[in-house]
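J.: Below is the sequence, then the predicted model.
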Amino acid sequence: MRQIVLDTETTGLNPRTGDRVIEIGCVELVNRTLTGNNYHRYINPERDSDEGALAVHGLTTEFLSDKPKFHEIAEELRAYIDGAEVIIHNAPFDLGFLNHEFGRLGLPSFVSHCSGVIDTLINAKEMHPGKRNSLDALCDRYGVSNAHRKLHGALLDAELLADVYLSMTRGQNSLSMDHEVETSADGVAFEALPLGEIIVVAASADELSLHETVLAGLDKGVKGDCVWRNYSPKV
């Protein structure tokens, strides 16, 4: 099975208002193994990045000015991802931009070349409801080092996401829960402790006798055996 972990950087948040893709990073997995056959391109968007986006990725107009335009890399990107399952964190954002870029060129949508899409943000929310599920938070949760991540970069983020995805989907190897501490927005810490030994306390003879008295009263009310007889030991 061939999978491509993908990330993009953009000039802003909305392709419909003119924002463009400026970086694409892809990491290849074949049968859940990193192959090293990665894909990475900087792209000249022919416009400036928004101030907020520039603060995130640090890719200046000057740096991108001599990079290829999207139409120059569209075919090699299509060939690279063709037939693969694509893994993206918050997939609607990246796919919205890539579909828009392909549409500008009169090409079939980006997703039409993929065999499927996995959104790790959706998966993370299902696995860890109510917790932080950003890429940084998942790196912390799964022990993936991101200490070298000062700014967002498409290839670096795709590499981190590949490690996170493999950890998320490796399966549970123990019946105990990992020791984890989450902090709410107001700074209150919630600590999840490993499961301890389950202690079962059996009912005493007196308790069983009282329980039988209650069931006998229910039997009388329904003129037969009450439903709780199916779940109760006979005394």
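T.: Perfect, I can see it now. Computed from a predicted structure; not experimentally measured. Numbering: from 1, shown residues only.
J.: CA only for contacts and neighbour counts going forward, please
T.: OK.
J.: Which residue, other than its chain neighbours, is closest to the residue nearest the centre of the chain?
T.: Central residue of the chain (CA atoms, centre = their mean): residue 120, 2.2 Å from the mean position. Once flanking residues are discounted, residue 120 sits nearest to residue 89: 4.9 Å by CA to CA, 6 or more residues apart in numbering.
J.: And the helices in the chain?
T.: Residue ranges of the helices in the chain, as given by DSSP state H, are 51-57, 61-64, 70-81, 91-104, 120-127, 135-142, 154-168, 205-222.
J.: this is the comparison structure:
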Amino acid sequence: MREIIFDTETTGLSPAGGDRMVEIGCVEMFNRVETGRTFHAYFNPERPMPSEAEAVHGLSDIFLSDKPRFSELVDDLLEFIADAPLIAHNASFDFGFLNHELSRCARDPICLSRMIDTLTLARTRHPGAKHSLDALCTRFGVDRSQRIKHGALLDAQLLAQVYVELTGGRQIGLGLVAEATEAATRTTVTVQPIDRPIRPARPHFPSEAETERHRQFIAAMASPLWERFLAPI
């Protein structure tokens, strides 16, 4: 099954209040395995970048000033995501901004039935624990040493690894077990005979003397337990 892991960076928290998307990063997965295909773009938000938001992702007005507007790349983005399920962390936030940008281009919104929220998955699987992307990377041993600031593509790549762990582990979709089994079935093994002398069978029956000593030992027992269950003759 094809799935898209994605993340966004924005000028703030409220698209209804005028905030805009400034970056999107998408990672393609097939059967829980990254294919290597990605979509990554920066956008000119056509408004100033608040210092609080810049401190989070490091995207300045100067950096974004020559970047395309969302409307210029919307067709490429929609072609990439196609009809695949879309996975994000705190997905309602990213869906809100994505659909807001689509509405500005007079495009249909992405149906929320396609949304998979890894934050919800994490809360269900590990109630009471920390559920930030950093915390989940630490929990599952995902290397986040390159994450100095938030970045949409890097965060999507990290989230892809976290998503695999949240949904069953790294072997899902790899088919390694089936392939290994099939390969083992096809393998011909030649067994070389070992040249060594064969010992005669060892006698396991007691000798007459051993049998007599055992009979005398039993007869000397006072009120043995098994006599309670023996029917009188």
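T.: Noted; the coordinates are in hand. Since the model is a prediction, treat every value here as computed from it, not as a measurement.
J.: so what number do they get for TM-score?
T.: Counting by TM-score structural alignment, normalised by the length of structure 2, the TM-score of this superposition works out to 0.71. Behind it: 171 aligned residues with a CA RMSD of 1.6 Å.
J.: if we can go back for a sec, distance of the aligned residue in structure 2 for the residue nearest to the centre of structure 1 relative to residue 25 of structure 2?
T.: Aligning on TM-score structural alignment places residue 120 of structure 1 opposite residue 118 in structure 2. When distance is defined by CA to CA, to the nearest Å, residue 118 of structure 2 is 16 Å away from residue 25 of structure 2.
J.: got it, and residue 125 of structure 2?
T.: Between residue 125 of structure 2 and residue 25 of structure 2 the distance is 26 Å, computed by CA to CA.
J.: Check residue 31 of structure 2 too.
T.: Applying CA to CA, the value for residue 31 of structure 2 to residue 25 of structure 2 is 20 Å.
J.: out of these two, which sits in the more crowded spot?
T.: When neighbours are counted by other CA atoms under 10 Å, residue 25 comes out ahead of the other of residue 31 of structure 2 and residue 25, with 23 against 14.
J.: hmm, back to that, which ones are touching the match of residue 120 of structure 1?
T.: By CA atoms under 8 Å, 6 or more residues apart in numbering, the contact list for residue 118 of structure 2 reads 87, 88, 89, 90, 91, 163, 166.
J.: among the helices of structure 1, which is the most enclosed?
T.: Mean neighbour count, computed with mean count of other CA atoms under 10 Å, is highest for helix 154-168 among the helices of structure 1, reaching a mean of 21.
J.: Mean deviation, that one versus structure 2?
T.: In the superposition with structure 2, the average deviation recorded for helix 154-168 of structure 1 is 0.5 Å (mean CA distance after the TM-score superposition for structure 1).
J.: orientation of that helix relative to helix 120-127 in degrees?
T.: Angle, helix 154-168 of structure 1 to helix 120-127, by axes from the mean of the first three to the mean of the last three CA atoms, to 10 degrees: 30 degrees.
J.: In structure 2, point out the residues matching helix 154-168 of structure 1.
T.: When helix 154-168 of structure 1 is aligned against structure 2 using TM-score structural alignment, it corresponds to residues 152-166.
J.: contacting residues around stretch 143-150 of structure 1?
T.: 136, 138, 139, 156, 160, 163, 164.
J.: can you do 10 Å?
T.: Contact partners of stretch 143-150 of structure 1, identified using CA atoms under 10 Å, 6 or more residues apart in numbering, comprise 56-58, 135-140, 156-157, 160-161, 163-164, 167.
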